[in-house]
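[1] no sequence for this one, just the structure:
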């Protein structure tokens, strides 16, 4: 009797790259959402408003300064390794904050230094996510993945502050930072073993200098009028968001029924954002950049509603519609960049977009109150409503905006390595 051949053991089921990216970026989004509330509550308990400003700005400033460098790194290096390193650095920074809050006096200088470490890692992680999705996921699957990542980020923005506040009240801010470090570490672990497609892997030959690659990235940026026009429009709505988030609570407190009115407005807006993110991957949108322009222009609705001090129900509905527009915008924009910008320049080009976005909103937050103290709250809100609407709807005049987006970009001489 001939013995039957031994069967080889069944291969272990491994999560798909799409699932691993979704889970890892969702955990990283939740970790990121925990940080501001944790730091704010921790510093307020032992410091002053000036101390809080120092700690929060210590995270923001490195992001702004290092984004161009991070864009070059995202194009030079293997994206999943760069993102894995960024997640581990963020985990280490949050672990240091946890140790300082659990075992130390919560020294402001130490917290500021560790916040700067986190901000540096955020700067390098932001463009790496975009390049990793483009290098790992086929073009026809990117919109769905970007939409799901966006939904996870939206839910994290809702749950993160509440979770951080609950942990702060129950066991202390140090444990919230420790949880944040664990989430970043697990997010990093989800990237182990990911491999980009061979045709999108960074070139390994002789490289140009950093400044040469940075100039090449700017040349590629200028080659796309649709990109520059959208970045300008996004900068305007981020500026408007800073104005709205500063003056909106003041108007709600004085004229719309008190602080509770703003809580309702903000929560309904958060629901609208998640709904828009969810819908973006399911709507039959053949011209994504048209959806991006209309979605950004919709943010003019809540600005105008608050500027005219309309009833609370109208302001709430307008803010919900504006946030739905932003929810639809985000996945469409990410997918458009991944499908239109050559892979070898995506990190550098995307970094310019992130730089404008990160810089504009803090500017709006900073100037809204001083301007309102001089001219009142209506004028800055109505000016920004008109600017947001006009800057984004004007983008529809560009021919490239009205054409369908391909699923893969075409390399150009401006971005092909020498």
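    Okay, I see it. Everything quoted here is computed from the prediction, not taken from an experiment. Numbering: from 1, shown residues only.
[2] make it CA atoms for all contacts and neighbour counts henceforth
    Fine.
[3] any idea which element residue 230 lies in?
    Assigned by DSSP states H and E, residue 230 belongs to helix 225-255.
[4] Which secondary structure elements does that helix sit against?
    Contact here means 3 or more Cα pairs under 8 Å, 6 or more residues apart in numbering; DSSP states H and E; on that basis helix 225-255 packs against helix 210-222, helix 259-280, helix 288-297, helix 300-307, helix 346-375, helix 378-393.
[5] Mean neighbour count and distance to residue 45 added to these, as TSV?
    Formatted as TSV, those follow (neighbours: other Cα atoms under 10 Å; distance: least, Cα to Cα, whole Å):
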stretch	mean neighbour count	distance to residue 45
helix 210-222	17	43
helix 259-280	21	22
helix 288-297	24	38
helix 300-307	26	33
helix 346-375	19	23
helix 378-393	21	33
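[6] quick one on the thing from earlier: residues of the helix holding residue 230 that come out buried?
    By 16 or more other Cα atoms under 10 Å, the buried positions in helix 225-255 come out as 226-252.
[7] Would you mind getting the angle between that helix and helix 346-375?
    Interaxial angle, helix 225-255 versus helix 346-375 (axes from the mean of the first three to the mean of the last three Cα atoms, to 10 degrees): 30 degrees.
[8] Report the angle between helix 225-255 and helix 378-393.
    Using the same axes, to 10 degrees, the direction of helix 225-255 lies 150 degrees away from that of helix 378-393.
[9] what about helix 225-255, distance to the chain center?
    Relative to the chain's own centre, helix 225-255 is displaced by 15 Å; criterion: Cα atoms, centre = their mean, to the nearest Å.
[10] Structure two is appended below for comparative analysis:
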């Protein structure tokens, strides 16, 4: 009996090594989020101290997102994956040793959080760029769907839950040690990738280029490729109106609408995570839509944003949870299609830079969105902030769809599954 479409990438041995390493790493990252918070609290720190550590981590991530893509297009991607996982393990080893010796301070945690952000900035472009080296084109949609299921499941659910159980039974130091073991295992698993899996294709006749020239080439590709460049513009604008309400105002909406506290808020996030897993699975289980650009923008800008207007009037946890699940499902389904488009339509020698540019744009206005959401919510109330994305999203989606003539682009560049193709051979 043939495997379901969503599981077919697992027939490729090299991919099994890659996804195992990614899963271990994401599991550790999910544990670290909770562990870091309770290590800060254990040191006597409060919200300001945790905000200090988190802000340093965010600044490092944004600053290195673009250099991470440049490196992924210049250096063996397997080497990058192994190096960043090893760096994570070293950061956890040092933190764990400081905790055991009783000398742990806030700056140790800030440095460790920054190092993990360095790893994320370099890991994401390398991971995206290595997939087409391991899998045939017809498996890429499923592979992106698998990632779309693993991340919310381990980063937002299993990782935090495991950390909470360990910290409750022992101490925050136990969480750090568990992160060390997981990152160490992720390093060892990444080493199992074939030697040539991360090789960068080079034109022997081409002149060597500098990092700055590589950056300019990537920016020029975004400018000259409407489906890519205009989607980034769309994402940048939507992040500004979407992230703040979800990340900052949702706990207050839960309190006002449902009279709930932290557990109710966690339930809403869990509903969104469950929706993300379901959306990724369903998208990975079917062929790539023929109207893939239209479908993607529809999922993101219409199905994924209009329901936000229902959150301020949700009268029960079931209603609000259902809306959150719809947001998660549509967002992850669109992301699976987008990741597949990058790997199918971006030239291989530019894929690392394209992925990092996408990553950078997704992060660039996130701090601003989170900074203004609170003051705007206090001044105008919560409802307008949740209605705004529901209005802006569809209008902006239609504008980008029209400006970039996406309906013509997707017809001119059909993407079939090519299920019969074999992966690119690696040494």
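    Structure's in. What do you need? If you're wondering where the values come from, they're calculated on a predicted model, not measured in any experiment.
[11] Mind checking the TM-score on these two?
    For this chain pair, the superposition-based TM-score is 0.88 by TM-score structural alignment, normalised by the length of the first structure; 395 aligned residues with a Cα RMSD of 2.3 Å.
[12] thinking again about what came up before, which stretch among the helices and strands packed on helix 225-255 of the first structure comes nearest residue 101 of the first structure?
    The closest approach between residue 101 of the first structure and any of these, judged by Cα to Cα, belongs to helix 346-375 at 27.1 Å.
[13] what's the matching range in the second structure for the closest one?
    Mapped onto the second structure using TM-score structural alignment, helix 346-375 of the first structure covers residues 351-380.
[14] Next one: the residue nearest to residue 364 of the first structure when sequence neighbours are not counted from residue 328 of the first structure, what distance?
    What sits nearest to residue 364 of the first structure in space, not counting adjacent residues and going by Cα to Cα, 6 or more residues apart in numbering, is residue 242, at 4.1 Å. Residue 242 of the first structure sits 20 Å away from residue 328 of the first structure, going by Cα to Cα, to the nearest Å.
[15] what about the counterpart of residue 125 of the second structure in the first structure, how many residues close to it?
    By TM-score structural alignment, residue 125 of the second structure lines up with residue 127 in the first structure. The local packing of residue 127 of the first structure (other Cα atoms under 10 Å) involves 30 other residues.
[16] In three-state terms, label residue 127 of the first structure for me.
    Three-state call for residue 127 of the first structure (DSSP: H, G, I helix; E, B strand; the rest coil): helix.
[17] Quick check, it in contact with residue 347.
    Yes: taking contacts as Cα atoms under 8 Å, residue 127 of the first structure lies within contact range of residue 347: 5.2 Å.
[18] one step back: who's in contact with the match of residue 125 of the second structure?
    Neighbour list for residue 127 of the first structure: 70, 71, 74, 347, 348, 350, 351 [criterion: Cα atoms under 8 Å, 6 or more residues apart in numbering].
[19] among those residues, which recur in the second structure?
    Conservation of the contacts of residue 127 of the first structure in the second structure, assessed by both residues aligned by TM-score structural alignment, their matches' Cα atoms under 8 Å: retained contacts are 70, 71, 74, 347, 348, 350, 351.
[20] Which residue, other than its chain neighbours, is closest to the first one?
    If you skip the residues right next to it in sequence, residue 70 of the first structure has residue 124 as its closest partner in space, 4.7 Å away by Cα to Cα, 6+ apart.
[21] What of residue 407 of the second structure?
    Going by Cα to Cα, 6+ apart, residue 407 of the second structure has residue 294 as its nearest residue, at 6.8 Å.
[22] that older thread, determine how far the last residue of the match of helix 346-375 of the first structure lies from the first.
    Termini of stretch 351-380 of the second structure sit 42 Å apart (Cα to Cα).
[23] can you count the residues close to the equivalent of residue 103 of the first structure over in the second structure?
    Aligned counterpart of residue 103 of the first structure in the second structure: residue 101 (TM-score structural alignment). Neighbourhood size, residue 101 of the second structure [other Cα under 10 Å]: 9.
[24] now residue 101 of the second structure: how far from residue 346 of the second structure?
    To residue 346 of the second structure, residue 101 of the second structure is 49 Å away according to Cα to Cα.
[25] just residue 52 of the second structure next, same as before
    As judged by Cα to Cα, residue 52 of the second structure and residue 346 of the second structure stand 37 Å apart.
[26] again, but for residue 384 of the second structure
    Per Cα to Cα, residue 384 of the second structure is found 38 Å from residue 346 of the second structure.
[27] again with residue 236 of the second structure
    20 Å.
[28] tell me which element the nearest residue to residue 163 of the first structure once chain neighbours are set aside is part of?
    Take residue 163 of the first structure and drop its neighbours on the chain: the residue closest to it by Cα to Cα, 6+ apart is residue 34, 7.2 Å away. Using DSSP H and E, residue 34 of the first structure falls within helix 17-46.
[29] burial count for the equivalent of residue 337 of the first structure over in the second structure?
    Counting by TM-score structural alignment, residue 337 of the first structure lines up with residue 342 in the second structure. By the criterion of other Cα under 10 Å, residue 342 of the second structure has 20 neighbours.
[30] on average, how far is the one helix or strand residue 342 of the second structure maps to from the matching bit in the first structure?
    Counting by DSSP H and E, the element that carries residue 342 of the second structure is helix 317-345. Mean deviation of helix 317-345 of the second structure relative to the first structure after superposition (mean Cα distance after the TM-score superposition for the first structure): 1.4 Å.
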